[in-house]
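Trainee: predicted model and sequence follow; I will ask about them next.
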Amino acid sequence: MTERVKELSEHLVTAVQNRKGVQPLTEVYPDLSIDEAYQVQLSTIKRKTDSGQRIVGKKIGLTSKAMQDLLGVGEPDYGHLLDDMVIDNGDEIPADKVLQPKVEAEIAFVLRKDLHGPNVTADDVYEATAYVVPALEIVDSRVADWKIKLPDTIADNASSGLYVLGENKVPIRAVDLPAIKMDLYKNEEPVNSGMGAAALENPANCVAWLANKLSDYGVSLKAGEVILSGALSAAVDAMPGDTFRATFDALGEVTVRFNG
């Protein structure tokens, strides 16, 4: 690990400690590369696991073409899910758990078998998945005002915050993933909707991409892990007191409230 990676990891940790967003990493070091940004992410995750937190899954970001075009990239990114990121369905999120949250609705996969890349296909993902559930991801940024470029969000654990899983565990082959329709409500007002096909045409393609990407770093997806497969529509800003609910065809619903 280079001194620069350590410095940037500490830079992001400072945001959490001070509860205040920090300067973009790409302003601190304009030449920050994608590979170096992943090293920063891994450095911060190691710091957390060394302190007793557990990795319980992964998240995939930038799965929609619109978001890729916005950041000028041609593939998704990924981050780690830790055990302290889990919020139970219907529960409240304490104000001190987030800095500048946004909410996304997506389909979560829970694996029953390991997935080792490279060359993982969507069919392999179907075979390895125990079930799928509706999910809300609370994305968050340690970078002030979400002023991010791709290396910023990658270094910041793909802008991970928290996540909520629904309770309806559906066998993956019992649903047509690309055809699933999602509707997201904020304070019971509809704010957006999307289809499963919004995530690389099939959320299973996202999980396959992740397994293959992780193989570059000698990492595989493990049985029992939760995989958040990518947002089906745009992220929505959240404020104290807001309630979010997402409904999914054939999967049910999931809800969360921000304490305030």
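Mentor: Alright, I've got the coordinates. Residues are numbered from 1 along each chain as shown.

Trainee: C-alpha from now on. contacts and neighbour counts both.
Mentor: Noted.

Trainee: now the residue nearest the centre of the chain: closest residue in space that isn't a chain neighbour?
Mentor: Central residue of the chain (Cα atoms, centre = their mean): K59, 3.6 Å from the mean position. Leaving aside its sequence neighbours, K59 sits nearest to L228 (Cα to Cα, 6 or more residues apart in numbering; 4.5 Å).

Trainee: which strands or helices does the helix or strand encompassing the one you found pack on?
Mentor: In the assignment (DSSP states H and E), L228 maps to strand 226-231. In terms of contacts (3 or more Cα pairs under 8 Å, 6 or more residues apart in numbering; DSSP states H and E), strand 226-231 is packed against strand 55-61, strand 102-111, helix 203-215.

Trainee: second structure follows, compare the two:
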Amino acid sequence: MSLGVSEAAATLLASVDAVAAREPLTKSWPDLDLATAYAIQDESLRKRRVRGETLIGLKLGLTSRAKQLRMGIDSPLLAWLTDAMVLPAGVPVPLGGLIHPRAEPEIVFVMGRRLSGPGVTAATALAAVERVHAGVEIIDSRFEDYKFTLPDAVADNGSSALFGLGPVGVRPERLDLSLEACLLEVDGQVVDTATGAAVQGHPGEALALAANALATRGLAIEPGWIILTGGMTDAVPLAPGSRVAAHFSNLGSVTLSA
């Protein structure tokens, strides 16, 4: 029997708190659609805010074409960021509070102005950005073996867990973000490379897509929000004692230790 929206949100938050994986929602709720999945996500955010968390932005997931083809979709997903997901510089990744964490490098926007769709283009989106940072997101699906459908992932707030930002902030007009390169290291070994073009062809396109998608729900991207534009490479597993570093051509580096 399928869960209701509030019960599904509570169940997923309970998995976060208990650091325990569960079966995908669609196992017992096979007709779960995206609209309902976003309602579950929004209810999870409401519950997080009730317990003291503050909304600080959003993230995009499945922004690379390869990941979209793997999931059988043609558009990214959106999910919420709260202050509880911020990993301060120099603080080790708290693996004991995560189920099966993975790390991926991202280009991150900090918004200077409100951005409201519909009709937002990459150019108008970038004009609303205050600065661009390097970032590493720690994702952590609440579903067993990282196996889920797109509605499951949306309901699970895009597998969100933690993220860290680099100290270098650059005005967007000073960068060619489609060519911004990233080298991903694990324990000193290069494991992947990518450029900003891996993110919807250009991270500005991802930002525009997010603004236009939020507009269909009567929402907008607000000033000061942090926007994670999506993984540039595949996510790499985090093990105890491991060290992940993302080195960018113009945005500096972000290093996380577990």
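Mentor: The structure has been received and is ready for your questions. Treat the numbers as computed from the prediction; the structure is a model and nothing was measured.

Trainee: what angle sits between the strand holding L228 of the first structure and strand 55-61?
Mentor: 10 degrees (axes from the mean of the first three to the mean of the last three Cα atoms, to 10 degrees).

Trainee: just after strand 226-231 of the first structure, pick out the following helix or strand.
Mentor: According to DSSP H and E, the helix or strand after strand 226-231 of the first structure is strand 236-237.

Trainee: where in the second structure does that following strand fall?
Mentor: Mapping strand 236-237 of the first structure onto the second structure (TM-score structural alignment) gives residues 236-237.

Trainee: quick one: average offset of that stretch versus the first structure, please.
Mentor: Compared with the first structure after fitting, stretch 236-237 of the second structure deviates on average by 0.7 Å (mean Cα distance after the TM-score superposition for the first structure).

Trainee: how about P171 of the first structure: what's its closest non-neighbour residue?
Mentor: Nearest residue to P171 of the first structure, sequence neighbours excluded (Cα to Cα, 6+ apart): Y131, at 4.5 Å.

Trainee: number of nearby residues for the one you found?
Mentor: Using other Cα atoms under 10 Å, Y131 of the first structure has 18 neighbouring residues.

Trainee: how near is it to M67 of the first structure?
Mentor: Per Cα to Cα, to the nearest Å, Y131 of the first structure is found 27 Å from M67 of the first structure.

Trainee: and A179 of the first structure, by the same measure?
Mentor: The gap separating A179 of the first structure from M67 of the first structure is 21 Å, by Cα to Cα.

Trainee: didn't L62 of the first structure look like it was pressed against G74?
Mentor: No. Contact between L62 of the first structure and G74 fails when scored by Cα atoms under 8 Å: they sit 9.2 Å apart.

Trainee: the more surrounded of the two?
Mentor: L62 (25 against 12).

Trainee: circling back to that earlier point, roughly how far is the match of strand 236-237 of the first structure from the heart of the chain?
Mentor: Its chain's C-alpha centre and that of stretch 236-237 of the second structure lie 15 Å apart, by Cα atoms, centre = their mean, to the nearest Å.

Trainee: mind listing what T63 of the second structure touches?
Mentor: Residues near T63 of the second structure by Cα atoms under 8 Å, 6 or more residues apart in numbering: S75, P76, L77, A198, V199, Q200, A206, T229, G230, G231.

Trainee: map the third one onto the first structure.
Mentor: Just to be clear, that refers to L77 of the second structure. For L77 of the second structure, the aligned position in the first structure is D77, judged by TM-score structural alignment.

Trainee: buried stuff in stretch 215-233 of the second structure?
Mentor: 215, 220-233 (16 or more other Cα atoms under 10 Å).

Trainee: between these, which sits nearest T36 of the second structure?
Mentor: Within these, the smallest distance to T36 of the second structure is 17.0 Å, found for A215 (Cα to Cα).

Trainee: quick check: closest non-adjacent residue to that closest one.
Mentor: G117 (5.0 Å).

Trainee: would you mind measuring from the one you found to L207 of the second structure?
Mentor: G117 of the second structure is 11 Å from L207 of the second structure, where distance means Cα to Cα.

Trainee: neighbour count winner among those two?
Mentor: L207 (31 against 20).

Trainee: what's near enough to touch the equivalent of the more buried one over in the first structure?
Mentor: Counting by TM-score structural alignment, L207 of the second structure lines up with V207 in the first structure. V207 of the first structure makes contacts with I60, A122, V125, I227, S229, as judged by Cα under 8 Å, 6+ apart.

Trainee: can you pull out the strands in the stretch 101-250 of the second structure?
Mentor: In the stretch 101-250 of the second structure, the segments counted as strands under DSSP state E, counting those that start in this stretch are 102-111, 129-139, 160-165, 181-186, 189-195, 226-231, 236-237, 243-248.
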